[in-house]
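>>> This is the structure alone, sequence omitted:
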């Protein structure tokens, strides 16, 4: 829950920042000076890219949460009984022990979004965020395909 609140606060701060950047870009464009106009246009492009990236990130999180809730409602999520470090995070070595089973499940059925999501959760528990995001993206992609709804 704390992570969600922090993400929302950061997103709101980014939106506020983007509003100020867009306003300043219009001020620069309104000066009528060539260099200022070019800077103003450049300042308009950057917020558009940032807004697109923020929207994609929010969409990724919402779709991932939806899949986790769907598996949780069906009772398909594994019990989180991993040993914890003093910080409260899962012990990466214990989480790594889950990989062979989840990798085997993905290899056995590479079109199963459930197998990919479980692999992503295992990567996340071990602290490998980039692989966790990759596996979760694959799960989201497969879940949106009607032919892979198993």
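Structure received. Treat the numbers as computed from the prediction; the structure is a model and nothing was measured.

>>> make it CA atoms for all contacts and neighbour counts henceforth
Will do.

>>> what's the burial count for residue 105?
Neighbours of residue 105 under the rule other CA atoms under 10 Å: 17.

>>> what about it, which helix or strand?
Using DSSP states H and E, residue 105 sits in helix 99-108.

>>> That helix: which residues count as buried?
99, 102-103, 105-106 (16 or more other CA atoms under 10 Å).

>>> Beyond it, next helix or strand please.
That would be, after helix 99-108 and using DSSP H and E, helix 113-126.

>>> helices or strands up against that next one?
If you count contacts as 3 or more CA pairs under 8 Å, 6 or more residues apart in numbering; DSSP states H and E, helix 113-126 packs onto helix 34-73, helix 92-96, helix 99-108, helix 129-143.

>>> Below is an additional structure, to be compared with the one above:
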């Protein structure tokens, strides 16, 4: 199953869960006691926050995908197929570090180029640093909008 299919299925399950939580919140409101109403508000906030998180994550993924397609159309999508891999499929750590340093140098040479930031995000991902990879991708998205 593709990552897109998995995310859509999980989003659908979350929507169902949010609807069920909303029903519980309404039941608590109908009770009318101050404690039940307070719990109802809390239970109602969970799906609202959850929906925002799901939307933010899906939006980030869609924008990232579009940026990747744009970079691919330009012929600038990073190719990691030549990097040595471990039996698990992960890129060898030393090779990942070397490839990362090359991408970092690209960003230092052209800090306003969204393409370099996109490739740096991929390098962070290969190196196993997903948090910094997301930050680099956010920077690429920001620069691509200008």
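Happy to help now that I have it. Everything quoted here is computed from the prediction, not taken from an experiment.

>>> one step back: quick one: which of the helices and strands packed on helix 113-126 of the first structure is nearest residue 8 of the first structure?
helix 34-73 (9.5 Å; CA to CA).

>>> how big's the offset between the closest one and the second structure?
Once fitted to the second structure, helix 34-73 of the first structure is off its aligned match by 0.8 Å on average (mean CA distance after the TM-score superposition for the first structure).

>>> What range does that helix cover in the second structure?
Alignment of helix 34-73 of the first structure against the second structure: residues 34-73, by TM-score structural alignment.

>>> So what's the gap between that stretch and the chain middle?
On the basis of CA atoms, centre = their mean, to the nearest Å, stretch 34-73 of the second structure sits 11 Å off its chain's mean C-alpha point.

>>> ditto for stretch 124-141 of the second structure
9 Å.

>>> what's the answer for stretch 85-103 of the first structure, then?
Chain-centre distance of stretch 85-103 of the first structure: 20 Å, with CA atoms, centre = their mean.

>>> Any buried residues in that stretch, and which?
Buried, per 16+ other CA under 10 Å, within stretch 85-103 of the first structure: 90-92, 94-95, 98-99, 102-103.

>>> again, but for stretch 48-60 of the first structure
For stretch 48-60 of the first structure, using 16+ other CA under 10 Å, the buried residues are residue 60.
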